[in-house]
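Trainee: All I have is the shape, not the residue letters:
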């Protein structure tokens, strides 16, 4: 889901200070960069020093690459950043409660806007359309995790013609690192993610048990109404393929709205529920989700609920991101705890 909340980190005097510090950290030698990004040609003769990100993962990549001083501002968040990045993020101003206005972004004087979701700078332009930034002289980078093989659908999140693969996340890391002039840091970050995935998948599913089925519940407009759950081709589906389990919802849409009657008919072995700091809907609250599962006459009869096979996962891990690797780790641990891995 794309409705995002923010955490408040605004500090006075940040803009000038961050610009000065960014200059100090600029590589002495910079190789000009040209690349195709989601159908748009980008060229950089020098590294960007004032980056505005739209989407938590875009900001986290910049932070994880050690380039916090270049991050002028950010917007479109679900949660505070993970603990490992919190200190680096402490100076970053947050622009708006959901999607910052075009004028608000331009006021930060960015020399690059990096966006996680097509919906924010694509044709619908919840902040602005990409061509508006181009006309204003600001280059934009759109995450390939959200533009590759994505098509319009009945929901704003779109649908996928082909399943998400982790390689598109690695591509984003490498490209942003190269644009910023620190390609070696991109290599190191990808290697660390690959190591974590390898560690999480060392154990195999028990041969004497069938592969479990999983439902990912992100949120709902209202408890008891249709649930926004993961389709069969997004980041949760990649987590499933990585661990050898199966999604119960066969939909190409990223986050289809599904009735609890349909969920009951599928009767998943495991339900993953998304936790987040935002509170746009009642079901954003993880405790509200858990209470619903325990008390709703239909939901409490589900196998996963009766057997206590409920996994709490940061909602940001359910969208393609650095945090998706944490999603693999959490579900792998749950599979061990629930007896599906040996």
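Mentor: Ah, there it is. No experiment lies behind these values; they were computed from the predicted model shown.
Trainee: drop to CA atoms for contacts and neighbour counts, all remaining ones
Mentor: Will do.
Trainee: need the strands for the stretch 201-342 of the chain, in chain order.
Mentor: Along the stretch 201-342 of the chain, the stretches classed as strands by DSSP state E, counting those that start in this stretch are 213-220, 227-229, 246-247, 257-258, 270-275, 310-314.
Trainee: Distance from the chain centre to the fifth one, please.
Mentor: Okay, so that is strand 270-275. Relative to its parent chain, strand 270-275 has a centroid offset of 16 Å by CA atoms, centre = their mean, to the nearest Å.
Trainee: Next: the fourth one.
Mentor: Here strand 257-258 shows a centroid-to-chain-centroid distance of 20 Å under the convention CA atoms, centre = their mean.
Trainee: circling back to that earlier point, got the strands of the stretch 201-342 of the chain as CSV, with mean neighbour count columns?
Mentor: Compiled in CSV, these are given as follows (neighbours: other CA atoms under 10 Å):
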stretch, mean neighbour count
strand 213-220, 24
strand 227-229, 24
strand 246-247, 22
strand 257-258, 18
strand 270-275, 24
strand 310-314, 20
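Trainee: can you put the ones you listed in CSV and add distance to residue 35?
Mentor: Below are the strands of the stretch 201-342 of the chain laid out as CSV (distance: least, CA to CA, whole Å):
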stretch, distance to residue 35
strand 213-220, 34
strand 227-229, 34
strand 246-247, 35
strand 257-258, 36
strand 270-275, 35
strand 310-314, 32
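Trainee: putting a second one here so we can go through both:
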């Protein structure tokens, strides 16, 4: 894990600088950024990039930079439908973690990374220093290190509630790096407008006592599940929509027993749908079967009343898909007749 964390103040300052640039202003190189505790200097707009992480890949596509992408890795779900054709033409280096050699072989001008632990001091792909030694700069999406300690737990621990501004910062900074700032500004404006509309729709329900739990997966079907902690993107969604998170851990994805969850009796259960099959519980249909057949989970209010929402797994991690998840969840709540 990469021990150093980026403070909210540093990221806020970087975002403020980007926000104050004139609309459509060209990037001035060399561009200097503070990226997850590392001083990053970009001498010119990269002519190519390898993206290690679906969140970073889809931001690049959304910025119209697919022609720069030489390879991708770390996928949970199908790519966004509008990018299916272009994505099929780009080499997938690995479904999960790529090798250092496979990334370097592409000779990219930049490597973008979704999770800090891929290129931290114990990086499972390589360290940032190893990439620098071969002349390749690396950029980590700020959402994975803003107010987050990645040295503790397998997925890190949040020091403060996730904010969508950290996703926006990644969009704006990547747009600056590739000298397409106006595209970044347009994408962020769209994300903000959609989020505001989803939140308004849910808030009109005036929920007071409703609660929820987000189930990502489980190492084995009948053991403690990986559920969303109280400060990550799912917790942010719940807070915005007026739902109480029944999980109190600051870990990003702690394991919590079903007995503990059943005692909390959440009003709504949100489960992840993904293409990955590392664990049996990655299959959302197996999740549904388990919830309805297990002696403990089958007695939960949300299961008995079929208050279960299926969300794209990737939308539960920091990404531009968080807004789609908010929209889906907000759209499902009215039919549940919650209070």
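Mentor: Here it is on my side, so go on. The structure presented is a predicted model; accordingly, all values stated were derived computationally and were not measured.
Trainee: After superposition, what is the TM-score?
Mentor: Counting by TM-score structural alignment, normalised by the length of structure 2, the TM-score of this superposition works out to 0.89. Behind it: 314 aligned residues with a CA RMSD of 1.7 Å.
Trainee: In structure 2, spot the helix with the most residues.
Mentor: For structure 2, the helix that runs over the most residues, judged by DSSP state H, is helix 181-203.
Trainee: which parts of that one are buried?
Mentor: Along helix 181-203 of structure 2, these residues count as buried under the neighbour rule (16 or more other CA atoms under 10 Å): 181-185, 187-188, 191, 194-195, 198-199, 201-202.
Trainee: Report how many residues lie close to the nearest residue to residue 339 of structure 2 once chain neighbours are set aside.
Mentor: For residue 339 of structure 2, the nearest residue in space outside its immediate sequence neighbours is residue 207; the separation is 5.0 Å by CA to CA, 6 or more residues apart in numbering. By the other CA atoms under 10 Å criterion, the neighbourhood of residue 207 of structure 2 contains 17 residues.
Trainee: go on, residue 85 of structure 2?
Mentor: When counting by other CA under 10 Å, one arrives at 10 neighbours for residue 85 of structure 2.
Trainee: and what of the one 4 residues further on?
Mentor: Counted with other CA under 10 Å, the burial measure for residue 89 of structure 2 works out to 12 neighbours.
Trainee: Checking the counterpart of it in structure 1 next. Helix, strand or coil?
Mentor: Under the alignment defined by TM-score structural alignment, residue 89 of structure 2 corresponds to residue 91 in structure 1. Assigned with DSSP: H, G, I helix; E, B strand; the rest coil, residue 91 of structure 1 falls in the coil class.
Trainee: Isn't residue 91 of structure 1 up against residue 14?
Mentor: Yes - the pair residue 91 of structure 1 and residue 14 qualifies as a contact (CA atoms under 8 Å) at a distance of 6.8 Å.
Trainee: Can you list the residue ranges for helices in the stretch 101-250 of structure 1?
Mentor: Per DSSP state H, counting those that start in this stretch, the stretch 101-250 of structure 1 carries helices over the ranges 102-106, 118-121, 130-135, 144-147, 166-179, 183-200, 235-243.
Trainee: Return the set of buried residues in the first one.
Mentor: If I follow you right, that is helix 102-106 of structure 1. Using 16+ other CA under 10 Å as the test for burial, helix 102-106 of structure 1 gives 102, 105.
Trainee: One more: the fourth one?
Mentor: Of all the residues in helix 144-147 of structure 1, those buried under the rule 16+ other CA under 10 Å are 144, 145, 146, 147.
Trainee: and the gap between residue 106 of structure 2 and residue 79 of structure 2?
Mentor: Residue 106 of structure 2 sits at a distance of 21 Å from residue 79 of structure 2 (criterion: CA to CA, to the nearest Å).
Trainee: Appreciated, that's everything.
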